[in-house]
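[1] Here you go, sequence then predicted model.
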Amino acid sequence: MIIEKLLALLTLKKVANLGDNSIKRLIREVGSAEEVLTEKTSNLLKIDGIGTVKIKDLHNPQHRKAAENELKFIEENNINYQIYDQEGYPEKLKHCIDGPVVLFSSGNINLQHKKILSIVGTRKVTSYGAKFCEELIETLAPINPIIVSGFAYGVDIIAHKTAIKHRLQTVGCLAHGLNQIYPKAHKKYVAQLEENGGFFTDFWSTDAFDRKNFLGRNRIIAGLSEATVVIESADKGGSLVTAEIASSYNRDVFAVPGRVDDALSKGCNMLIKTQRAHMLTSAADLIYMLNWELDEKEQPAIQKQLFVELEQDEKKIFNFLNKNGKEILDVIALQCDLPTFKVASVLLNMELKGVIKPLPGKLFEVA
């Protein structure tokens, strides 16, 4: 029964030294969360990676009582929950070794068959960072991505607000339970966000806001998406941690470059310099690297315009494709005598104008 499974998982989550990875390992070996709680300690200790320290507190009756109280909160407040090995749990998060065994959510989140992008950055965002974030999401809007962030000050809330402005689904990952909102100043955005998107957390109603929770929150931000974008970061900070987590999950990481003497660009510049992130100068870079294409149902968002005005470089590329048929970006750049990075941007603009369309294999052709 699903409620018994949930209650058993919540009980295991209260065991001080058992993390999500260890809980999953125990369940794989024993059979179920319920059986883990009734299995002999001697048998559990035979499992690789499970020692006395991890399970010494396993049978504390207070854990079950705490789990029952949290289950009551979940039921009384109609909290949605997803269990890691069941349908409805975020697909990309399933592949993260330390993904939450139970994920709580609110709102109307639908991650099925969607392009998902996490955007993070400093809380002290500059006008440069804010402008880049807004323009990035605005340009990506026709592709209809889901925008994930941490609902914090700075880059996070700009990403959420811009997604809402362009009617994109957006997901806020919280470092506390769903019975509170931090920062309080962002309560005014909750209803809008839940209307087309919502919130994820694996923290309980009894978990007070604490900065040490950011690490747990950041793994969800990184794990939900195909790629993580860092927009402005000092040489230390949570955004860099999120980038490292995303990289450990084998996800693409992008960083926005800045001036070498800007304190809030040091983190991004370091990620690029050490080849831990792709340099991101425009939405075209991201679309090219991720090989994102418009789904058929999204095609009407970009309609071919009659008598569309083309810039000089756009005309050059259009004429080449019109004469030679479909071709990859690198060949287009070579034959049109244009830098590859510029062609990527020009192709995106042409796609938005409806005069070309992307094909599988990073090919492009006249629409």
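    Received it, and whenever you're ready, just let me know what you need.

[2] all contacts plus neighbour counts: C-alpha atoms, from now on.
    OK.

[3] Without its sequence neighbours, what residue ends up closest to residue 64?
    Spatial nearest neighbour of residue 64, excluding adjacent residues (C-alpha to C-alpha, 6 or more residues apart in numbering): residue 11 at 5.2 Å.

[4] What helices and strands are in contact with the helix or strand harbouring the one you found?
    If you go by DSSP states H and E, residue 11 is part of helix 2-13. Applying 3 or more C-alpha pairs under 8 Å, 6 or more residues apart in numbering; DSSP states H and E, one finds that helix 2-13 contacts helix 20-30, helix 33-38, helix 61-76, strand 102-107.

[5] which residues are contacting the third one?
    This points to helix 61-76. By C-alpha atoms under 8 Å, 6 or more residues apart in numbering, the residues outside helix 61-76 that reach it are 7-8, 10-12, 14-15, 80, 204-205.

[6] of all these, which comes closest to residue 358?
    residue 80 (37.6 Å; C-alpha to C-alpha).

[7] Could you find the closest non-adjacent residue to the closest one?
    Excluding its sequence neighbours, the residue lying closest to residue 80 (C-alpha to C-alpha, 6+ apart) is residue 105, at 5.1 Å.

[8] which residue ranges form the strands in the protein?
    80-83, 102-107, 116-121, 146-149, 170-173, 197-201, 227-231, 252-255, 278-279, 327-328, 356-359, 363-366 (DSSP state E).

[9] Check which residues of the first one are buried.
    By neighbour count, and taking 16 or more other C-alpha atoms under 10 Å as the criterion, the buried residues in strand 80-83 are 81-83.

[10] Next, count neighbours for residue 359.
    16 (other C-alpha atoms under 10 Å).

[11] That one and residue 365 touch, don't they?
    Yes: the criterion here is C-alpha atoms under 8 Å, and residue 359 meets it with residue 365 at 7.5 Å.

[12] what about versus this one:
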Amino acid sequence: MTDNEIVAWIRLQRIPGVGPINGRRLVQCFNGVQNIFSQSVRDLVQLVGVGPVMAERILNHTYQREAENQYRRILKDGIQCLSLSDGAYPGLLKECPDAPLILYQKGPLTFSGRYLLSVVGTRSMTDYGRRVCEQLIKALVPYNPVIISGLAYGIDICAQRTALKLGLDTVSCLGHGLDTIYPARHARFVPEILQKGALLSEFGLETPVEPMNFVRRNRIIAGVAPATVVIESGPKGGSLITADLAFGYDREVFAVPGRSTDRFSTGCNLLIGKHKAQLLSSPEQLVDTLQWSAAPGNSQDFTQKIRSLRQGALTPEETRICEFLAANGIQVLDEIAINCRLSVREAAAVLFQLEMKELMRAYPGKRFELTG
């Protein structure tokens, strides 16, 4: 995307009352985000059906200046701006009708080709909840998933800290701008998260910490991954909102059951009873449902196989691709080419050679994985 296009997306998202659904409709109607702002009030009213007050607001240049200032700041802070038209925008989230028009991301993680799992729960975590959370994520290490949560107290931060300790990537979805960390005491975990993971938010810089923003944030947690696990929840709360959203997006929802007398098992038991979540009895159940296969980067035998082939049977280009996929799991062709410093045509040719050597497996959608 060009700088002007990014600014146009930021401008559209900043206009009060537009929202993600109407914003997407405007972009589609005028065949591109920049074209929206070259229309007249009459065109907007007649072609899209927005009222004259909203049309005036859309064309108000105040939001253009705000967007330009925002873009300068995010560039200075090393923040990416991912719009719905950006290939790096999380693919599953893009399918949601109310997906944010833009996402602000800090950190190197790419979503394409990765196993993604959202883990949420109560802020008032019990010892039982902590043990279940840690044991679940530890059991998933061979599959190298990205653990997604909200950096909140309780289950959220337990899931993310456990992921970090076990060498897994993690993404924190925030309900405010990326220039703020809430709760502040969790800021000490951010540098480690940013080494390979990411912070993610739809809110621009200087967006204050407000309760309703965290409700909006929950739809990102629910929509970005194919599955959400709820570990402990009271009868009300943000984790149940996230589970309801995931259920509405036709995602897999799992809930950890508990005794009927345990307050923080009430929400999970309700989700199971209403058939909005599967009763999660074991990590193997989750893996089977999601049809995950173990990441070859966690196989010592396969790593040794690469090392031995490197002595003469692998070219430098083949070695780079093998090492990249060993570390990152399933990846699409474009990501492989970019990260291995090859053209798309060169990468495709190398991947074919690796497939002939039985080191590579190809999937629909130009996705590739090392064979274990």
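    Thanks, I have it. This one's a predicted model, so the numbers in the text were calculated from it and none came from an experiment.

[13] Overlay them and tell me the TM-score.
    Their TM-score after superposition, calculated using TM-score structural alignment, normalised by the length of structure 1, is reported as 0.79; 305 aligned residues with a C-alpha RMSD of 2.0 Å.

[14] need the contact list for the residue nearest to residue 64 of structure 1.
    Applying C-alpha under 8 Å, 6+ apart to residue 11 of structure 1 gives the contacts 63-64, 66-67.

[15] likewise residue 257 of structure 2?
    Per C-alpha under 8 Å, 6+ apart, neighbours of residue 257 of structure 2: 265, 268-269, 272, 279-280.

[16] rerun that using 7 Å as the cut-off
    By C-alpha atoms under 7 Å, 6 or more residues apart in numbering, the contact list for residue 257 of structure 2 reads 265, 268-269, 279.

[17] now residue 201 of structure 1
    By C-alpha under 7 Å, 6+ apart, the neighbours of residue 201 of structure 1 are 103-105, 173-177, 217.

[18] one more time with 6 Å, if that's ok
    103-104, 173-174 (C-alpha atoms under 6 Å, 6 or more residues apart in numbering).

[19] mind giving me TSV with those and columns for neighbour count?
    Below are the contacts of residue 201 of structure 1 laid out as TSV (neighbours: other C-alpha atoms under 10 Å):
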residue	neighbour count
103	19
104	19
173	24
174	28
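
[20] Which of the residues you listed sits closest to residue 353 of structure 1?
    residue 173 (34.2 Å).

[21] Look up the closest residue to residue 139 of structure 1, ignoring the ones flanking it.
    In space, residue 139 of structure 1 is closest to residue 283, 6.5 Å off (C-alpha to C-alpha, 6+ apart).

[22] follow-up on the earlier one: let's have the helices and strands packed on helix 2-13 of structure 1 in JSON lines, adding distance to residue 158 of structure 1.
    As requested, the helices and strands packed on helix 2-13 of structure 1 are exported to JSON lines (distance: least, C-alpha to C-alpha, whole Å):
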{"stretch": "helix 20-30", "distance to residue 158 of structure 1": "31"}
{"stretch": "helix 33-38", "distance to residue 158 of structure 1": "40"}
{"stretch": "helix 61-76", "distance to residue 158 of structure 1": "30"}
{"stretch": "strand 102-107", "distance to residue 158 of structure 1": "19"}
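
[23] Can you tell me which of these is packed in deepest?
    strand 102-107 (a mean of 20; mean count of other C-alpha atoms under 10 Å).

[24] To what extent does it diverge from structure 2 after superposition?
    Compared with structure 2 after the fit, strand 102-107 of structure 1 shows a mean deviation of 1.1 Å (mean C-alpha distance after the TM-score superposition for structure 1).

[25] Just want the angle from that strand to strand 197-201.
    150 degrees (axes from the mean of the first three to the mean of the last three C-alpha atoms, to 10 degrees).

[26] starting at the chain centroid, how far to strand 102-107 of structure 1?
    15 Å (C-alpha atoms, centre = their mean, to the nearest Å).

[27] With stretch 57-70 of structure 1 instead?
    Using C-alpha atoms, centre = their mean, the offset of stretch 57-70 of structure 1 from its chain centre is 32 Å.

[28] Same check on stretch 270-285 of structure 1?
    Centre to centre, stretch against its chain (C-alpha atoms, centre = their mean), the figure for stretch 270-285 of structure 1 is 17 Å.

[29] Flag every buried residue along that stretch.
    When burial is assessed from 16+ other C-alpha under 10 Å, stretch 270-285 of structure 1 yields the following buried residues: 270-272, 276-285.

[30] Looking at those residues, which two lie furthest apart in space?
    Taking C-alpha to C-alpha, the two most distant members of the buried residues of stretch 270-285 of structure 1 are 270 and 284; they sit 21.9 Å apart.

[31] Give me the buried subset of the contacts of helix 61-76 of structure 1.
    7-8, 10-12, 14-15, 204.

[32] if we can go back for a sec, residues contacting the residue nearest to residue 80 of structure 1?
    Neighbours of residue 105 of structure 1 in contact, by C-alpha under 6 Å, 6+ apart: 80-81, 199-200.

[33] and these, which two are the farthest apart?
    81 and 199 (11.2 Å).

[34] still on that earlier bit, from the contacts of helix 61-76 of structure 1, pick the one nearest residue 29 of structure 1.
    Here the nearest of the contacts of helix 61-76 of structure 1 to residue 29 of structure 1, counting by C-alpha to C-alpha, is residue 12; it sits at 15.0 Å.

[35] and residue 169 of structure 2, how many residues sit next to it?
    24.

[36] check contacts around the equivalent of it over in structure 1.
    Counting by TM-score structural alignment, residue 169 of structure 2 corresponds to residue 169 in structure 1. For residue 169 of structure 1, the contact set (C-alpha under 6 Å, 6+ apart) comprises 146, 196-197.

[37] ok, back up a step: how far away is the residue nearest to residue 139 of structure 1 from residue 32 of structure 1?
    As judged by C-alpha to C-alpha, to the nearest Å, residue 283 of structure 1 and residue 32 of structure 1 stand 45 Å apart.

[38] And the helices in the stretch 251-367 of structure 1, which stretches?
    Secondary structure of the stretch 251-367 of structure 1 by DSSP state H, counting those that start in this stretch: the helices cover 266-273, 283-290, 312-324, 329-335, 340-353.

[39] so can I have a markdown table of the ones you listed showing distance to residue 141 of structure 1?
    Listed next are the helices of the stretch 251-367 of structure 1 as a markdown table, based on distance: least, C-alpha to C-alpha, whole Å:
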| stretch | distance to residue 141 of structure 1 |
| --- | --- |
| helix 266-273 | 24 |
| helix 283-290 | 10 |
| helix 312-324 | 21 |
| helix 329-335 | 22 |
| helix 340-353 | 10 |
